[in-house]
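# Sharing a model prediction with you, sequence too.
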Amino acid sequence: MITNIPRKDAIELIGNTPLVLLQAASEAAGCEIYGKCEFANPGASVKDRAALGIIRDAEASGELTPGGTIVEGTAGNTGIGIALVANALGYKTMIVMPDNQSKEKMDTLRALGAELVLVPPTKFSDCNHFVHTSRRLADETVGAIWANQFDNTANRKVHIETTAAEIWDQLEGRVDGFTCAAGTGGTIAGVGLGLKERDENVQIALTDPHGAALYSYYAEGELKSEGTSVAEGIGQGRITGNLEGAPIDTQFRISDEEGLQWVERLLREEGMCLGLSSGINVAGAVALGKQLVANGREDARVVTILCDTGFRYLSTLYNAEWLASKGLPVFGWLER
């Protein structure tokens, strides 16, 4: 439950984020579409929750000891969350990230005091993939733990215990659908499991970008990718530890172009500056809402995740030259 009482420390600022009715998306879907404002976390993304859950779990198990180092491979946002939590709790941070992620994320990690290791982007099967590199560095560093956000189920556990509970309370127990994209799978699996515990009829939908393999897995039982996406932090080619047993009822595949349409509308019409993953999530929520309405649920309520702030993508998503170089539509105001 969101309260106005003072928090005892910065860690307590993580979670309890607002839920907002998205007017344009609701109109497009014919039912209520809500966005969980995860950009309101201290690290400006949903990954603050996973960072806190993983660190607290490592403390409780005794694996992480005072003054230790937390090593993680990440597209950026989990690293930012880990760095902030680690600073607050007296730990050091080493972050391994593909060098094709946004400059803003790299600059933020350095500003937070994290040791940043950049590696070329490569397939997960490559031993030099950022995940495998981070595991090796953790093994080689005295007093370090590997956060392992993809397969460490402390990630999804925090979403079962916090995100799902908050959504249920904020909508007073009337939730008909939830959807978001998967990176680690922690958010969709955790929120899905948490909502299903309360009402097994809540529809949980995967919203997958092009270039990822989960859409075909849940639709056809085969991990198969199609197309590409420039979205950072979402899209997965394997069933991670967090995705095992995820209660996915249906799935949608969303293009970057459709996601960008919602990024543009959310900023221009509703005053929210968000990243592409949020636009893709909202497109998926509209698709799920339309599906529920078509099945006779005109009063349906669908929730999705507004993952992070668009200010993290000023050199990419909000840069006319970058968009044009990717063959993507340029927001009208950027051309002026």
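Everything's here; your move. Residues are numbered from 1 along each chain as shown.

# drop to CA atoms for contacts and neighbour counts, all remaining ones
Fine.

# In terms of secondary structure, what does the biggest helix by length in the chain contact?
Secondary structure of the chain read by DSSP state H shows that its longest helix is helix 276-294. Judged by 3 or more Cα pairs under 8 Å, 6 or more residues apart in numbering; DSSP states H and E, helix 276-294 is in contact with helix 23-29, strand 32-37, strand 177-180, strand 203-209, strand 250-254, helix 256-270, strand 301-306.

# So which other helices or strands are in contact with the shortest one?
For strand 177-180, the elements it packs on are helix 186-198, strand 203-209, helix 276-294, strand 301-306, judged by 3+ Cα pairs under 8 Å, 6+ apart.

# One more pass at 7 Å, please.
Taking 3 or more Cα pairs under 7 Å, 6 or more residues apart in numbering; DSSP states H and E as contact, the helices and strands that strand 177-180 lies on are strand 203-209, helix 276-294, strand 301-306.

# buried residues in the next helix-or-strand element following the first one?
Meaning strand 203-209. Read in the C-terminal direction, the helix or strand following strand 203-209 is helix 214-220, with elements assigned using DSSP states H and E. For helix 214-220, the buried set under the neighbour-count rule, 16 or more other Cα atoms under 10 Å, comprises L214, Y215, S216, Y217, Y218.

# gap between the longest helix of the chain and the chain center?
16 Å (Cα atoms, centre = their mean, to the nearest Å).

# Give the buried residues for it.
By neighbour count, and taking 16+ other Cα under 10 Å as the criterion, the buried residues in helix 276-294 are 276-290, 292-293.

# next, the one to line up against it:
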Amino acid sequence: MTGAEVRSVLASGTVLGRTILDSIGETPLLELPRLASAIGLPSGTRLLAKAEQLNPGGSVKDRLALTLIEDAERSGLEPGGTVVEATSGNTGISLAQAAAVRGYRLIVVASTKVSQEKIRILRALGAQVHVTPNVPHGNPNHYTEVAKRLAAATPGAVYLDQFHSTANVRVHEEHTGPELLEQARQLAGRLDAFVCGVGTGGTFVGVATYLRRASPRTKVVLADPSGSVLAGGGQFRSYLVEGIGDDAPPPLFDPALVDESVVISDRDSFRFALLAARTEGLLIGGSSGNHLAAAAEVALRLPAGSVVGTIFPDTGRNYLSKFFDPEWCAANGLAGLHEDGGR
């Protein structure tokens, strides 16, 4: 960008904001040609990823958090009040960012599966953090149950409940989905397949609902970790990827939106995250690696020249003590993952 172009952008006001919250959304859609070449995609096949890790809080959850806060304000959240949420980390970080700007007290509940990086960021942003055992749904110590009890016991507190909030779908149907499709059309002319996992279900359902209406020929593919039950039931088994999959379908998830499912192992999820770092310079999380591995599998199945898009939900900086650490990998059954550079 030339100096004149920089001055033009600054004059337009498009890069200006009153607070950090003004920089949420409108993330870039990136093409990944070096990674596509490294994994042997056919010539002309295009692999695209919406870089939600570039939101100021480091994840796609920034979009949801601001919407949850604004909905709570419209419903009577008092200035200086307390909000409570159950989180696998990213929604909590995004809420902590919004709460700091808007002047609210935040209480978050997360399980022991959540990385220490996320816990430390939450506390750095001023959140009060409660950590629970990593137990199944229905257990009274499950992080959602603990969050409900804390909200009920805290005078005036508002439990945001991302797992049931219609705002969780709405923000992605109204914003993320339209951004993704328009960017794909500008970059590649169309979008043949969209690949995404399910945590709360908000991103998947919101984007898929928009695509059903605006681009019905786009195939919608569920990416699910091996061990999760969302791609086809079966017995739940614990897995290492954070933020997607579950032992039961979340309330917002609509399986009728799924055209196809792809199940990805922990090893392949983390391998593709490493590949993104070492071929494209992108530091992404394990769920992003899961999405990327599933998108690559879909791209290999489709005819040469197809356009496959996915979403990178969060930054790899949340996992430097986990799969980016060879010692952690060795201790968790992933020995050798780093030896070949993720290839």
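Received the coordinates, thanks. Treat the numbers as computed from the prediction; the structure is a model and nothing was measured.

# Residues in contact with the longest helix of structure 1: which ones?
Around helix 276-294 of structure 1, the neighbours that count as contacts under Cα atoms under 7 Å, 6 or more residues apart in numbering are 25, 28-31, 33, 179-181, 207, 231, 234, 252, 254, 258-260, 262-263, 300, 302-307.

# of these, buried ones?
Members of the contacts of helix 276-294 of structure 1 that pass the buried threshold by neighbour count (16+ other Cα under 10 Å) are listed as 25, 29-31, 33, 179-181, 207, 231, 234, 252, 254, 259-260, 262-263, 300, 302-307.

# What's L64 of structure 1 aligned with over in structure 2?
Superposed on structure 2 with TM-score structural alignment, L64 of structure 1 falls opposite L77.

# check contacts around the residue lying closest to that match once chain neighbours are set aside.
Distances taken as Cα to Cα, 6 or more residues apart in numbering place V158 nearest to L77 of structure 2, at 7.1 Å, with adjacent residues excluded. With Cα under 7 Å, 6+ apart as the criterion, the residues that contact V158 of structure 2 are T82, V83, V84, A151.

# Same question for K105 of structure 1.
For K105 of structure 1, the contacting residues are G76, R312, by Cα under 7 Å, 6+ apart.

# My reading is that it is in a strand; is that accurate?
No. Assessed with DSSP: H, G, I helix; E, B strand; the rest coil, K105 of structure 1 is helix; it does not lie in a strand.

# for the buried residues of helix 214-220 of structure 1, which one is nearest G241 of structure 1?
L214 (13.8 Å; Cα to Cα).

# That closest one against L223, yeah?
Yes. Under the contact definition of Cα atoms under 7 Å, L214 of structure 1 touches L223, with a separation of 6.1 Å.

# Show me the common contact partners of the two, please.
Where contact means Cα under 7 Å, 6+ apart, the residues bridging L214 of structure 1 and L223 through contact with each are G237.

# what's the burial count for the aligned residue in structure 1 for A214 of structure 2?
A214 of structure 2 is assigned R198 in structure 1 as its aligned equivalent, the criterion being TM-score structural alignment. Counted by other Cα atoms under 10 Å, the residues lying close to R198 of structure 1 total 14.

# Likewise for E115 of structure 1?
The burial count assigned to E115 of structure 1 is 16, neighbours taken as other Cα under 10 Å.

# Quickly note the distance from the nearest residue to E173 of structure 2 once chain neighbours are set aside to E145 of structure 2.
Distances taken as Cα to Cα, 6+ apart put G206 closest to E173 of structure 2, at 4.1 Å, once the chain neighbours are dropped. In this structure, G206 of structure 2 and E145 of structure 2 are 25 Å apart, going by Cα to Cα, to the nearest Å.

# So for those two, which sits in the more crowded spot?
Under the criterion of other Cα under 10 Å, the comparison of G206 of structure 2 against E145 puts G206 first, with 24 against 15.

# The more buried one is in contact with T166, isn't it?
No. Between G206 of structure 2 and T166 there is no contact, the gap being 9.7 Å when judged by Cα under 7 Å.

# quick one: terminal-to-terminal distance for stretch 302-319 of structure 1?
The first and last residues of stretch 302-319 of structure 1 sit 31 Å apart, counting by Cα to Cα.

# what span of structure 2 lines up against it?
For stretch 302-319 of structure 1, the matching stretch in structure 2 spans residues 308-325, with TM-score structural alignment as the criterion.

# ok, now stretch 85-105 of structure 1?
Residues 98-118 of structure 2 are where stretch 85-105 of structure 1 lands, counting by TM-score structural alignment.

# Buried residues of the matching stretch, list them for me.
Neighbour-count burial for stretch 98-118 of structure 2, with 16+ other Cα under 10 Å as criterion, is recorded at 98-99, 102, 104-111, 113-116, 118.

# Tell me which two in these are the farthest apart.
R102 and K113 (28.9 Å).

# what's the angle from the longest helix of structure 1 to strand 203-209?
Helix 276-294 of structure 1 and strand 203-209 meet at an angle of 140 degrees, taking axes from the mean of the first three to the mean of the last three Cα atoms, to 10 degrees as the criterion.

# Give me the distance between the residue nearest to L77 of structure 2 and L68 of structure 2.
When V158 of structure 2 is compared with L68 of structure 2 (using Cα to Cα), they lie 11 Å apart.

# mind giving me JSON lines with the helices and strands packed on strand 177-180 of structure 1 and columns for distance to P42 of structure 1?
Compiled in JSON lines, these are given as follows (distance: least, Cα to Cα, whole Å):
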{"stretch": "strand 203-209", "distance to P42 of structure 1": "25"}
{"stretch": "helix 276-294", "distance to P42 of structure 1": "18"}
{"stretch": "strand 301-306", "distance to P42 of structure 1": "14"}
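
# and R110 of structure 1, which of those is closest to it?
With respect to R110 of structure 1, and counting by Cα to Cα, the nearest of those is helix 276-294 at 23.1 Å.

# If I take the closest one and strand 301-306, what angle do their directions form?
Going by the same axes, to 10 degrees, helix 276-294 of structure 1 makes 170 degrees with strand 301-306.

# Cheers, nothing more for now.
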